[in-house]
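Q: let me see the structure of the following:
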Amino acid sequence: MALTPTAFDWVCTLVRKESAIVLEKGKEYLVESRLVPLARAAGAADVSAYVDGIRLRPDRRAQTAIVEALTTNETSWFRDGAPFQAFSTAVVPALKQARATTRSLRVWSAASSTGQEAYSLAMGLQDSVVAEGWRAEIIGTDLSTEVLEKAKAGRYSQLEMNRGLPAPLLVRHFTRVGTQWQVNDNLKKMVRFQQLNLTSSYAALGQFDVVFLRNVLIYFDLETKRDILSRVRKVIKPGGYMFLGGAETTLGVDENWDRELIGRVSVHRPKNGGQA
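A: As a prediction, the model looks like this:
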C-alpha cells in the first residue's frame, strides 16, 4: 500500500514544525523509504499504518525517530572535493596570516551528519596548522542525536571509508578495529560534536573563522534560509568565511554577503567585516 495523502501530510507538518525542513509533494517515495525500517521495527503493516498509529496516539519518542529519519542526509569524506581544496590552499593560508597573533582557528561543520565532514576538515588542519603549534577546533552540529552518536564514536565501516577517503589518509588517521575503522585520538581530540537545530540560537557556539554550511539550505523555505544566514553572519569572526553547497547561494536570499571565487568554488564573506 502506497503512503496515503493523510499520512504524508502529517509527516510533512511534523518535520517542518520540528526542523523547518520543507518536504514538498513528490517526496512521498523518500518519506516512505526512510520510514520503512521504523515501521518494520514497530510491527506495523506498512508505513501508512505506522504513521497513522502515531498520529492518532501521539508518541514523542516515535515522532523524534521520524524526524531524525527524514533529516539525516548523505555524506562522505571530502565531499565534492573542490571546497576542501579551496579551504586548504587558499582559506587556511589567508587565515594564518590574519590570525598570526592568536595562532588559533575555529571551524563549524553545520549539519555534520555522521561526522565525515568534520573529520575531513580536521585532517586538512593537522599538517597545515596543528603541526606548526597552532590550536584548531572543529565543532560539528546536527539536529539528529542518532547520527551525532556515530560521529562522536568515530567508527566507520569499510564501505563508509571507501566513500572519498584516500588510502594514505586512511592508514595515517584510522586504526582497524575488527571489520571497522576507528578515528585516531590525535584527530578526534580536535573535533567536538553537539546537537543543534539550525533555527535556534547559535550564541553558545561562540565565534568561528570558517563555517561549512553545505547542502542544507536547499531543504528550507526562503524565510528560513534568510534567518539562518543572518544568524551565521553573527558568529563569523571578522575576516571569516562561509562555504555553501554547490547548488546554494546567498544571492536573492541575504545580500549582506560578498562572494569570492577560489578556483571554481564560491566562498562567502560577511560584508563590512562580519558580525553585523
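Q: drop to CA atoms for contacts and neighbour counts, all remaining ones
A: Fine.
Q: where's Tyr50, which helix or strand?
A: helix 47-56 (DSSP states H and E).
Q: contacts for that helix, please.
A: Helix 47-56 is touched from outside by 1-4, 7, 10-11, 32, 35-36, 39, 42, 44, 62-63, with contacts defined as CA atoms under 8 Å, 6 or more residues apart in numbering.
Q: for the nearest residue to Phe220 once chain neighbours are set aside, give me its contacts.
A: Distances taken as CA to CA, 6 or more residues apart in numbering put Ile21 closest to Phe220, at 5.1 Å, once the chain neighbours are dropped. Going by CA under 8 Å, 6+ apart, Ile21 touches Val15, Thr71, Tyr219, Phe220, Asp221.
Q: list the contacts for the third one?
A: For Tyr219, the contact set (CA under 8 Å, 6+ apart) comprises Ile21, Val22, Leu23.
Q: from the centroid of this structure, which residue is nearest?
A: For the chain, Ala111 is the residue whose C-alpha lies nearest the centre (CA atoms, centre = their mean; 2.1 Å).
Q: that residue in helix, strand or coil?
A: Classification of Ala111 by DSSP: H, G, I helix; E, B strand; the rest coil places it in coil.
Q: go on, Thr249?
A: coil.
Q: go on, Ile138?
A: Three-state call for Ile138 (three-state DSSP): strand.
Q: thinking it is in contact with Ala122, fair?
A: Yes - with contacts counted by CA atoms under 8 Å, Ile138 reaches Ala122, the gap being 6.9 Å.
Q: and for the two, which residues touch both?
A: Common neighbours of Ile138 and Ala122 (CA under 8 Å, 6+ apart) are Met190, Val191.
Q: also this sequence, please, to line up against the first:
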Amino acid sequence: MTPLDYEFLRKLLKERSGLDLSSDKQYLVESRLLPVARRTGLAGITELVQKMKSGAEALTSEVVEAMTTNETFFFRDKIPFDHLRDAILPALIQSRANRRSLRIWSAASSTGQEPYSIAMCLREYGPALSGWRIEIVATDLSQEVLEKSKAGLYSQFEVQRGLPIQLLVKYFTQLGEVWQLSADIRGMVQHRQLNLLQDFSHLGKFDVIFCRNVLIYFDQETKGAIFERLAKVLEPDGTLILGAAESVVGITDTFRPSQERRGLYQLNPARGARPVGAAMPLGLKVVAAR
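A: Predicted coordinates for the structure are as follows:
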C-alpha cells in the first residue's frame, strides 16, 4: 500500500463513517482490507483503491464495513449493566410510572450482544416492569452485522464471552455448533441501519442511550457534533452511557458526568431546565421492589 493509497482511504473512511485513522495505522488497514481485495479477485490494496476510485460503490461500502466492524461481547465491561439494573431502571420506574413505557437505544450495536444484553437485563428485572411497553432500538452502520444480530445465532466462543451460564441456559437453544437466542428476547430489539454522522432525530426520544466504544474513533469536532445530536434525542431526565475510555470532558458541556457512577452522563441542567417529576440523580442508590 502506497502513502497515497493510505491517504485516500483515510479521507474516505472519515467522510463515510467518521473513523479518524492516525498516520501509523497502515497495518490495521492492510489486515482488514487485504481479505476484501482477495475476495474480489484483486492483487492488493493498490488495485482495491483504483477500483474504488473508478466508482465501485458496492466495493466502497464493503471496505467501510470491514473497517468499522468492531469487537463486542455479551455484558461487555459489566459495570454499565450493573448501573442499568441498580440505578437507572429504579429511577425510571418511578418517573415513568404514569406512561409505563421505556425506550433504550444501542448505538453502534454491531452483532447484537449489547442490545440483547440490555434485553436480558430488563427481562430479568422481574415484576416491576410487568405490563410495560419496552422498545430497544439497535443501530449500526453495517447492514451485514445487523443481519447477524437479527438472526441471534452465536458460536460457542461468542456465548462464552461475558454471558453468565444461567442466562445461556435460560435464553439460548443449542443448534449443532451454534446457539440461538430465544425469539422472545430477539423480539424485544428493533434493528435499523444508521450512520451516526447523519441526522438521527427521526428515531424519536430515548430514556437511555448506550453509545459505547465508538466515539473513540472520531476526532474532537465530530464527537462534539454527535454529542449535540444525542442530547436532542435524549429525554431531559435520561441517561447517556459511554465506554470506559470515553468522556465528554473537554469536548462538550451539553452533558455532565455522574459523580458516583462511572460512564453515566445526564443532560447539563445549565443547558436547559429539568422538568418537574424528573428521575432522581444517579448518584443516589435506589432499591427496587422485586
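Q: in the contacts of Ile21 of the first structure, find the pair that's most separated.
A: The largest separation in those, counting by CA to CA, is between Thr71 and Asp221 at 15.0 Å.
Q: of these two, who's got more company?
A: Thr71 (19 against 12; other CA atoms under 10 Å).
Q: residues contacting the more buried one?
A: Applying CA under 8 Å, 6+ apart, the residues near Thr71 of the first structure are Ser19, Ile21, Leu143, Ser144.
Q: what residue in the second structure is paired with the last one?
A: In the second structure, the position corresponding to Ser144 of the first structure is occupied by Ser142, as judged by TM-score structural alignment.
Q: aligned partner of Gly124 of the first structure in the second structure?
A: Matched by TM-score structural alignment, Gly124 of the first structure corresponds to Cys121 in the second structure.
Q: quick one: buried residues of the helix or strand where that match lies?
A: Using DSSP H and E, Cys121 of the second structure sits in helix 113-124. Buried residues in helix 113-124 of the second structure, counted by 16 or more other CA atoms under 10 Å: Gln113, Glu114, Pro115, Tyr116, Ser117, Ile118, Ala119, Met120, Cys121, Leu122.
Q: likewise stretch 10-27 of the second structure?
A: For stretch 10-27 of the second structure, by 16+ other CA under 10 Å, it's Arg10, Leu12, Leu13, Lys14, Ser17, Gly18, Leu19, Asp20, Leu21, Gln26.
Q: so how many other residues sit close to Gln50 of the second structure?
A: Using other CA under 10 Å, Gln50 of the second structure has 12 neighbouring residues.
Q: and if you look at the one 10 residues further on?
A: Residue crowding around Thr60 of the second structure was assessed by other CA under 10 Å; the count is 20.
Q: for it, which non-adjacent residue is spatially closest?
A: Met52 (5.8 Å).
Q: could you find the counterpart of the one you found in the first structure?
A: In the first structure, Met52 of the second structure lands on Ile54 (TM-score structural alignment).
Q: repeat for Gln94 of the second structure
A: Residue correspondence to the first structure (TM-score structural alignment): Gln94 of the second structure is matched to Gln97.
Q: also Ala183 of the second structure?
A: Under the alignment (TM-score structural alignment), Ala183 of the second structure pairs with Asp185 of the first structure.
Q: the aligned residue in the first structure for Ser106 of the second structure: what's it in contact with?
A: Counting by TM-score structural alignment, Ser106 of the second structure lines up with Ser109 in the first structure. For Ser109 of the first structure, the contact set (CA under 8 Å, 6+ apart) comprises Glu117, Ala118, Ile138, Ile139, Gly140, Thr141, Val211, Phe212, Leu213.
Q: now tabulate the residues you listed in JSON lines and tack on distance to Pro83 of the first structure.
A: Output for the contacts of Ser109 of the first structure, formatted as JSON lines (distance: CA to CA, whole Å):
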{"residue": "Glu117", "distance to Pro83 of the first structure": "11"}
{"residue": "Ala118", "distance to Pro83 of the first structure": "13"}
{"residue": "Ile138", "distance to Pro83 of the first structure": "16"}
{"residue": "Ile139", "distance to Pro83 of the first structure": "18"}
{"residue": "Gly140", "distance to Pro83 of the first structure": "17"}
{"residue": "Thr141", "distance to Pro83 of the first structure": "19"}
{"residue": "Val211", "distance to Pro83 of the first structure": "12"}
{"residue": "Phe212", "distance to Pro83 of the first structure": "9"}
{"residue": "Leu213", "distance to Pro83 of the first structure": "11"}
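Q: if you map those onto the second structure, which are still there?
A: With both residues aligned by TM-score structural alignment, their matches' CA atoms under 8 Å, the contacts of the contacts of Ser109 of the first structure that the second structure also has are Glu117, Ala118, Ile138, Ile139, Gly140, Thr141, Val211, Phe212, Leu213.
Q: from the residues you listed, pick the one nearest Thr101 of the first structure.
A: Closest approach to Thr101 of the first structure among these (CA to CA): Ile138, at 19.6 Å.
Q: thanks a lot, catch you later.
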